[in-house]
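Chemist: Dropping a prediction and its sequence here:
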Amino acid sequence: MATATETATVWRGPGVYSADELSLEQYHADIVPGGSLSSSGARALLDPGCPAQFDYDRRQPQLPKKEFEIGTAVHSVLLGSGADLVVVDAEMWNTKAIKAEVADIRADGHIPLKPSDMQQVADMVAAVRAHPVAGPLFTPGSGTPEQSLYWIDPDTGVTCRVRPDWLKHLPDLTLCVDYKTAVKADPEAVSKAIAERGYHQQDAFYIDGIQQVLGLPARFLFVFQSKTAPYLITVRELSDADRAIGRAKNQRALRIYAECTKTGIWPDWTGPTDSIPYISLPTWAATREAEEYLK
């Protein structure tokens, strides 16, 4: 959560905040008095997460993960917004001096990169620019990067927030283009990632937020890029049926968040109970083993 000073100097109510006005760190710290719910928060409240874990995690400072630095670096160059990239002129970061330099760069909020990593970032951005679909979507100057949008959910009264990667405004329509890097970016892998990471919830949450704040119809487009050369790209739009599932999950998460905020009780997976619940094997395991052993 943000400090009282940060909240007092930044928060001015629901609406649009530019990337210059509100940093990514402030966005994640949550500048809203009393708290707000993001798409990732809505996903964390539901299985396999739970309110207790969500409440703990949001109160802890989240350190940047080193394995995400390449993706974050590509994101920054592609969108022209985000952390500065600093090349450390060494391919091996195993000396005390280099480790200290890398630590200082990260402490300053920048991304340290090896020369080969910087070349990879440049090659990945070039692949996006050359892609027949993704390239025009991210044409420099044709969209707005990393705006933060805040609104009040009409059903629960919960303050919600999103930070779209790239908003491309067309006549009577806003395109929300979401860029993700992945180990695999083929359509089957993308489909699995959407299911496993709840990206259908993100899709619905962002569309609803954009329409609430900007008052225009919105479409959400996924741009997945492989982190392995030649850095192939898959661009997809979610089906209406899958988006409806994501929206229904978001609505449940909003109700849970509203209730937990009201009561101050953030339960774990089990919740209050006087008995020890039963647990079962996964359906696939029970079916397979029953066929083999219960003959």
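Modeler: Nice, thanks for sending it over.
Chemist: contacts and neighbour counts: CA atoms only from here.
Modeler: Fine.
Chemist: Pro230 and Met124, how far apart?
Modeler: 8 Å (Cα to Cα, to the nearest Å).
Chemist: Neighbour count: those two, which is higher?
Modeler: Met124 (28 against 12; other Cα atoms under 10 Å).
Chemist: Asp30 versus the more buried one, what's the distance?
Modeler: For Met124, the distance to Asp30 - Cα to Cα - is 31 Å.
Chemist: and what of Cys160?
Modeler: Going from Cys160 to Asp30 by Cα to Cα gives 10 Å.
Chemist: so what sits against both of the two?
Modeler: Common neighbours of Cys160 and Asp30 (criterion: Cα atoms under 8 Å, 6 or more residues apart in numbering): Ser36.
Chemist: then this one, side by side with the first:
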Amino acid sequence: MTNREYHADPAISKSDLDQIHRSPLHWQYRKAHPPEQTPALLVGSAVHKMILEPSGFADEFAVAPETDRRTKAGREAYQAFQESAAGKTVITPEIYRLCTDMAEALSHCQTARQLLTGGRAEQSFFWDDAHTGIRCKCRPDYLRDGFCVDYKTTQDASPEAFQKAAYRYRYPVQAYWYLHGLGKNGLSGLDFVFIAQEKEPPYAAAVYYADELFLQLGQQEAAADLETLAKCRSTGIYSGYPEEILPLTPPKFALRDLM
């Protein structure tokens, strides 16, 4: 199954859970109005392809030539390029250099290199949730013996910063969701690991694993999100934020400053 076919399938993914967690109204709107690919998403897709499936990079991406399209020769060269790149995603030479630089830097991280060797990338899995009956899906970045590997680009891959990013972007839900889905497909006993690589030179990388508490938190949040979706489908009501007037309490860090 291609990435496009996977995303077109209506089964519920981790990104769906994130939208439902924000509010069912946000999830419903996004389903009806799929977001367009932003420059940041384009870079992320290209980097993932270069890291996880380098041999297939040229099948999906085409690098635009550095031609002066103000000239006749430049316009003709670019036209020929467009014809040869039909069906592929066009990226700039700058994005391509970023991809190759990040891949080169990651190749020097022995742990990451071993985790991304001897397995298979981008496989799709589906299952039915036992409690709600909702059809679910996941598409791990990379599977190999004993490990489900997820590659993340980040501003800061240090332990303290990545821990904060993990909770901000609900990585516990992702780790649980993928391991649960794989288990439903007969692939159990795997450890979930994140390869975090910074997006700025020197493109430093670190590897983290999801511990038991991390997975328990993910399980709790994923179950709550599915229950919310099941209720919405039953009632036909996809609510937004709470309608009652809510207190606006200072955050904990601000309260510490008052002490």
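Modeler: Cool, got the structure. What you are looking at is a predicted structure, and each value in this text was computed from that prediction instead of being measured.
Chemist: what's the TM-score for these two chains?
Modeler: With the length set by TM-score structural alignment, normalised by the length of the second structure, the two chains reach a TM-score of 0.85; 250 aligned residues with a Cα RMSD of 3.0 Å.
Chemist: so the longest helix seen in the second structure aligns onto which residues of the first structure?
Modeler: The single longest helix within the second structure, with elements called by DSSP state H, is helix 212-235. Mapping helix 212-235 of the second structure onto the first structure (TM-score structural alignment) gives residues 240-263.
Chemist: contacting residues around the most centrally placed residue in the first structure?
Modeler: With distances taken as Cα atoms, centre = their mean, the residue of the first structure nearest its centroid is Ser40 (5.9 Å). Neighbour list for Ser40 of the first structure: Gln202 [criterion: Cα under 8 Å, 6+ apart].
Chemist: The host helix or strand of it vs the second structure, average offset?
Modeler: According to DSSP states H and E, Ser40 of the first structure maps onto helix 39-45. Overlaying the second structure shows helix 39-45 of the first structure at a mean distance of 1.2 Å from the equivalent residues (mean Cα distance after the TM-score superposition for the first structure).
Chemist: can you give me the offset of that helix from its chain's centre?
Modeler: Centroid displacement of helix 39-45 of the first structure relative to its chain, using Cα atoms, centre = their mean, to the nearest Å, is 10 Å.
Chemist: in the stretch 151-259 of the second structure, which spans are helices?
Modeler: With DSSP state H, counting those that start in this stretch as the criterion, the stretch 151-259 of the second structure has helices at 159-168, 171-184, 212-235, 252-258.
Chemist: just the ones you listed: most buried one?
Modeler: Of all those, helix 171-184 carries the top mean neighbour count, a mean of 22, counting by mean count of other Cα atoms under 10 Å.
Chemist: which residues in the first structure does that one align to?
Modeler: Helix 171-184 of the second structure covers residues 199-212 of the first structure once aligned (TM-score structural alignment).
Chemist: mean shift between the matching stretch and the second structure?
Modeler: Per aligned residue, stretch 199-212 of the first structure averages 0.7 Å (mean Cα distance after the TM-score superposition for the first structure).
Chemist: And for that stretch, what's in contact with it?
Modeler: Contacts of stretch 199-212 of the first structure (Cα under 8 Å, 6+ apart): 39-40, 43, 149-151, 160-162, 164, 176, 193-194, 216-220, 238, 242-247, 249-250.
Chemist: all strands of the first structure, in order?
Modeler: 15-17, 85-87, 111-113, 144-145, 148-152, 159-162, 166-170, 173-182, 218-226, 233-237 (DSSP state E).
Chemist: Leu37 of the first structure against Arg161, yeah?
Modeler: Yes - counting by Cα atoms under 8 Å, Leu37 of the first structure does reach Arg161; the two are 6.1 Å apart.
Chemist: Looking at these two, which one has more neighbours?
Modeler: Here Leu37 of the first structure and Arg161 are set side by side on neighbour count (other Cα under 10 Å), and the busier one is Arg161, at 28 against 20.
Chemist: Check the alignment and tell me where the more buried one lands in the second structure.
Modeler: With TM-score structural alignment as the matching criterion, the partner of Arg161 of the first structure in the second structure is Lys137.
Chemist: ok, how many other residues are close to the closest residue to that match other than its chain neighbours?
Modeler: What sits nearest to Lys137 of the second structure in space, not counting adjacent residues and going by Cα to Cα, 6 or more residues apart in numbering, is Phe126, at 4.3 Å. The local packing of Phe126 of the second structure (other Cα under 10 Å) involves 17 other residues.
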